[in-house]
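Q: Provided below for reference: sequence and predicted model.
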Amino acid sequence: MPIDLNADLGESFGAWRLGDDDALLELVTSANVACGFHAGDPVTMRRVCARAAERGVRIGAQVGYRDLAGFGRRRIDIDPEDLTAEVIYQLGALDAFARASGSRVRYVKPHGALYNTAADDSGQAGAIAAAVAAVDPELLVLGLPASELERAARGAGLAFVAEGFADRTYLPTGRLVPRGQPGAVHTDPMAAVAQAVQLARFGTVTAVDGTRIEVQVESVCVHGDTPRAVHLVREIRRTLADAGIEPAPFCA
């Protein structure tokens, strides 16, 4: 069964460069492109969309809190109506660049603190789902399975795609270990490769306490700012191929 490989891209800002977008676009099947609130700028958004379109990589809007200084990794208590408006704003901006490149935005994924908050906060999850449904009910929502975001998306009539992570560690609850805690990110590339293959082949992940939990996913993420991200995705692709699994996008 094929599995989608996605990465967070377009997170450079002005003279500040983060990650190797071009190299990752040769390897992933879906690109979560920053929309300018937590990272990214118009020039970067346009460039990444153009290169994703050239390579047939699906474009997703990675929407976040308005928090450039904190890279979107700080929770913000925002009114749901305001959050809906800000998600619509980000989604519309990226879709303009995608269409200018001959493609379009096909899905939406929250970033960082918004991603984790929407997993358990029904208000913020509902605000995201309302924004996506208002712009285009054909758009998919990418996020943690068995989350408030999944419930909100399905409740709004949106298709939801379950996502797992190669480079992040898991709690026994199925949630990610918070980035502020030690061991939240795999420092051993082979551990991340093994976790990606475990997710793709068996639909399970081993939590930090050794518990094996069921996590049925259609897409596996590697963060573009993870050290040696390009090497990591290349090894994941090679190992998946050895297991007879071909990476393929989750949407047309």
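A: Good, I have the coordinates.
Q: can we go C-alpha only for contacts and neighbour counts from here?
A: Fine.
Q: Which secondary structure elements does the longest helix along the chain sit against?
A: Looking across the chain with DSSP state H, the single longest helix is helix 80-100. Where contact means 3 or more C-alpha pairs under 8 Å, 6 or more residues apart in numbering; DSSP states H and E, helix 80-100 is packed against helix 42-55, strand 58-63, strand 105-110, helix 122-135.
Q: Among those, which comes closest to residue 84?
A: helix 122-135 (4.9 Å; C-alpha to C-alpha).
Q: Can you name the residues in contact with that closest one?
A: When contacts are defined by C-alpha atoms under 8 Å, 6 or more residues apart in numbering, helix 122-135 is touched by residues 80-81, 83-85, 87-88, 92, 108, 117-119, 139, 148-149, 152-153, 156-158.
Q: ok, structure two:
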Amino acid sequence: MLTIGQLAAYAGVTVRAVRHYHQIGLLPEPERDASGYRRYGAPAVVALIKIRTLADAGVPLGRIADMLAAGPADFAEAIAGIDSRLRDEIDRLERSRRQVAQLVAGDSLVLPQPIVAYLDRLREIGASERVLAGERDGWILVAARWPDQVLDWIPSKFAQLEDPRLVRLYRVLSALMETAETDDALLREAAGLLVELAEDAEAAGGLDAAAEERDDTSYALLDDLADAADKRAERLRELMRERGWDGWTRMRRLPKPAR
């Protein structure tokens, strides 16, 4: 006859587990002998090994008692159901692993390759990693909202980088974000460049074309990314408003004040 410690060791579980099985009624608890100890015989060992095997296989403790009492057909059916559930869980975990691998692998598995190439081009012209992080997050939102159109916009984005003012804008914004100080001269230069580019786009009809497919929520989310990227964004917007413009993703001319 075995003590509880010997029983646990024989079945490959802890004493604490045996006591828990007693508490939930899964393993009968023997009476104490004359010396005050509980002694376990062979049936308890067999029962405990079955409980441990089912628990290790992923069977919920609440179902083990019914399975141990079931006939062969019911037991096989229950095992088949557990196997199906485990296969579903394995599939879910594999999907999760692939998603994690995508994040670890970098932009190329999070965004389409043409967008990755555009981000690489921004890096080449001198955009800082903080600016690139903001651009990347913006493109993730854009690709999610307009998956069938986003790649059609990339050639024009590359073409815009031929404008030295836009290149300068990225470099100025990068310089601003790489320092904790508020450099008002750089902020004014950035505001001036943004307004110049917006006025040129307006003259060419580009602003109206960009607004053809209106989605105020998506544009608001994109603008929120810019506002959240740096605490000096509000000062930059203030300087732009002084020049009659507002907005980031969809810049708009402010109405002239009434006289």
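A: It's in. Since the structure is predicted, the reported quantities are computational estimates derived from the model, not experimental observations.
Q: How close are the two chains, by TM-score?
A: TM-score for the superposed chains, counting by TM-score structural alignment, normalised by the length of the first structure: 0.24, backed by 108 aligned residues with a C-alpha RMSD of 6.2 Å.
Q: Pull out the buried residues from the contacts of helix 122-135 of the first structure.
A: 80, 83-84, 87-88, 92, 108, 117-119, 139, 148-149, 152-153, 156, 158 (16 or more other C-alpha atoms under 10 Å).
Q: For residue 201 of the second structure, list the residues it contacts.
A: By C-alpha under 8 Å, 6+ apart, the neighbours of residue 201 of the second structure are residue 207.
Q: residues near the nearest residue to residue 233 of the second structure once chain neighbours are set aside, how many?
A: Distances taken as C-alpha to C-alpha, 6 or more residues apart in numbering place residue 227 nearest to residue 233 of the second structure, at 5.5 Å, with adjacent residues excluded. Residues contacting residue 227 of the second structure under the criterion other C-alpha atoms under 10 Å number 16.
Q: Residue 227 of the second structure is in contact with residue 235, isn't it?
A: No - the criterion here is C-alpha atoms under 8 Å, and residue 227 of the second structure misses it with residue 235 at 10.3 Å.
Q: Now for residue 25 of the first structure: which residues touch it?
A: Contacts of residue 25 of the first structure (C-alpha under 8 Å, 6+ apart): 31, 51, 52, 55, 57.
Q: Between the residues you listed, identify the one with the most neighbours.
A: Counting neighbours by other C-alpha under 10 Å, the top entry in the contacts of residue 25 of the first structure is residue 31, with 29 neighbours.
Q: Okay, that one and residue 219 of the first structure: tell me how far apart.
A: Per C-alpha to C-alpha, to the nearest Å, residue 31 of the first structure is found 11 Å from residue 219 of the first structure.
Q: Now list whatever residues contact both of the two.
A: Joint contacts of residue 31 of the first structure and residue 219 (C-alpha under 8 Å, 6+ apart) are residue 6.
Q: so which helix or strand takes in residue 102 of the second structure?
A: helix 72-105 (DSSP states H and E).
Q: With residue 240 of the second structure instead?
A: Residue 240 of the second structure is part of helix 233-242, with elements assigned from DSSP H and E.
Q: For that helix, give me every contacting residue.
A: By C-alpha under 8 Å, 6+ apart, helix 233-242 of the second structure touches 187, 188, 190, 191, 192, 194, 195, 226, 227, 246, 247, 254.
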